[in-house]
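Chemist: coordinates only, sequence not included:
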């Protein structure tokens, strides 16, 4: 029987979703907890990977379990086995062909910036003190919407068949002393959001023109784009699936 688990985590103490040689990932922590609870070796498959230090408000993974679960009871049990910075939000039975990664139709991220030093946002927002032209940044961001080749904003060594993504939203919103970049697409490349944000900030502070930004996208050359911003400001906020995959 296949189940989807909805998970949230603070990424500060983890090497992203997957473990690295010298650091543990969220996936391993969850697999360890499930294996202890179910008294069997459990492997899970996530909807995608997050990099070291990136946070997650909503992600999913699927797991195959021999016997039916009491979702409500099991939710309480699994959370008691997990550390305080990892939480399972919900458990739902899905059809056998449902896949946490390949069935997803949309993913959304936010990159959060604080314009004033705020100790309560330490580790959860980038402190950025330079003045930026928000309107110009949004003009540049708007050119990303639609289907484009995003190789210029992808990590160089990555195992993908193509660099095409269909962006549905790319927009900066100012909320008091905070700037939040909202971006959603059918898929994302490794390092893509952080590279886009870093390049848009260079547009905002006058280092790049709107035309420069368009040429960077067309170049398909990572060296032309700006630096990756720090991971602690990035949040995976939503993963969307078709209703048809869930058991009625």
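Modeler: Now that the structure is in, tell me what you want to look at. This is a predicted model, so every value here is computed, not measured.
Chemist: contacts, neighbours, all on C-alpha from now
Modeler: OK.
Chemist: Which residues are in contact with the most centrally placed residue in the chain?
Modeler: Geometric centre of the chain, nearest residue: residue 236, 3.3 Å, by Cα atoms, centre = their mean. Listed by Cα atoms under 8 Å, 6 or more residues apart in numbering, the contact set of residue 236 reads 54, 55, 56, 57, 58, 59, 107, 108, 109, 110.
Chemist: Would you double-check that it falls in a helix?
Modeler: No. Per DSSP: H, G, I helix; E, B strand; the rest coil, residue 236 lies outside any helix segment and is strand.
Chemist: Stretch 117-133: which residues count as buried?
Modeler: Using 16 or more other Cα atoms under 10 Å as the test for burial, stretch 117-133 gives 123, 124, 125, 126, 127, 132.
Chemist: likewise stretch 148-156?
Modeler: Using 16+ other Cα under 10 Å as the test for burial, stretch 148-156 gives 149, 150, 151, 152, 153, 154.
Chemist: hold the first one in mind and look at this next one:
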């Protein structure tokens, strides 16, 4: 039997999602608690290997179990052990050939920032403070060059094989002093979203021209893209599958 979990977490105090031998990670905590509950070693697969400090509202995790078990029971018990830092939002039985990582067809990230005269201690854990003005029109113009299939070598860390990826859309939503950049793609390479956002922020602040984004793509060199945006503003919000392993669930918990 195989189970899939829809997981949300505050990544601030974790060294990323993927298990590490000598560091506290989201996957490590999940596997430790699952092994305790099921009284057997459990290895999981995750849809996204989020970095240290990156959050998730829609991470998907799958794992095998040797006997029939109620997914709702797994959800309830894990939440008693891990919440509120890590929360299982729903759980479901899935086909044996399902993989949270390899069955995924789409992924969506949001980068959240806020613009105000001073930092906000109640938001700074989950969003980047930007003290100066930003030109949304320039950021939108710059983002158009990134849509489609490209070699994103300038926006990714080396050592991952091919850096060719397809970005489906980049959208911007602004409400009061908050700005959310949402990027959808088939898949992402390491630090790609934060590198894209870092360059777009430089364009918005007037430090780079919108045309510099296309130049950075063509350069195929990491230095061409510029700084990587801080981890705390990044959220994995949705992972797409055909068909979805879960009944309809709002991928983003409400923000008040």
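Modeler: That came through fine. Only a predicted model underlies this, so the values are computations on that prediction, with no experimental measurement involved.
Chemist: Superpose the two chains and report the TM-score.
Modeler: Here the TM-score for the pair of chains, by TM-score structural alignment, normalised by the length of the first structure, is 0.94; 245 aligned residues with a Cα RMSD of 1.6 Å.
Chemist: out of the contacts of residue 236 of the first structure, which are inside strands?
Modeler: Those of the contacts of residue 236 of the first structure mapping onto strands are 55, 56, 57, 58, 59, 107, 108, 109, 110, per DSSP state E.
Chemist: Could you give the number of residues near the third one?
Modeler: Burial of residue 57 of the first structure, expressed as a neighbour count using other Cα atoms under 10 Å, amounts to 17.
Chemist: what does the second one give?
Modeler: One way to gauge burial is a neighbour count; for residue 56 of the first structure, by other Cα under 10 Å, it gives 22.
Chemist: List the contacts of it.
Modeler: By Cα under 8 Å, 6+ apart, residue 56 of the first structure lies in contact with 7, 8, 9, 10, 11, 235, 236, 237.
Chemist: Can you classify the first one as helix, strand or coil?
Modeler: Put plainly, it is residue 7 of the first structure. For residue 7 of the first structure, the assignment made with three-state DSSP gives strand.
Chemist: looking at it, it is touching residue 58, isn't it?
Modeler: Yes. Using Cα atoms under 8 Å, residue 7 of the first structure is in contact with residue 58, at 5.8 Å.
Chemist: ok, and for stretch 165-183 of the second structure, which residues are buried?
Modeler: Going by neighbour count (16+ other Cα under 10 Å), the buried part of stretch 165-183 of the second structure is 165, 166, 167, 168, 170, 178, 179, 180, 181, 182, 183.
Chemist: pretty sure residue 103 of the first structure is touching residue 244, no?
Modeler: No. Using Cα under 8 Å, residue 103 of the first structure is not in contact with residue 244, being 10.2 Å away.
Chemist: more neighbours, these two?
Modeler: The residue with more neighbours, out of residue 103 of the first structure and residue 244, is residue 103; 14 against 10, by other Cα under 10 Å.
Chemist: Next up, the contacts around the nearest residue to the more buried one once chain neighbours are set aside.
Modeler: Nearest residue to residue 103 of the first structure, sequence neighbours excluded (Cα to Cα, 6 or more residues apart in numbering): residue 241, at 6.3 Å. Counting by Cα under 8 Å, 6+ apart, residue 241 of the first structure touches 103, 104, 105, 106.
Chemist: Next: residue 108 of the second structure.
Modeler: If you count contacts by Cα under 8 Å, 6+ apart, residue 108 of the second structure has them with 182, 183, 184, 185, 236, 237, 238, 239.
Chemist: now do residue 135 of the second structure
Modeler: Contacts of residue 135 of the second structure by Cα under 8 Å, 6+ apart are 203, 204, 205, 206.
Chemist: and if we set it to 6 Å?
Modeler: Taking Cα atoms under 6 Å, 6 or more residues apart in numbering, we find residue 135 of the second structure in contact with residue 204.
Chemist: hang on, the earlier thing: tell me the one of the ones in strands among the contacts of residue 236 of the first structure nearest residue 36 of the first structure?
Modeler: Checking these against residue 36 of the first structure by Cα to Cα gives residue 59 as the nearest, at 22.0 Å.
Chemist: Let me know how buried that closest one is, in neighbour terms.
Modeler: By other Cα under 10 Å, neighbour count at residue 59 of the first structure equals 25.
Chemist: which non-adjacent residue is nearest it?
Modeler: In this structure, residue 59 of the first structure finds its nearest non-sequential neighbour in residue 7, 5.2 Å apart by Cα to Cα, 6+ apart.
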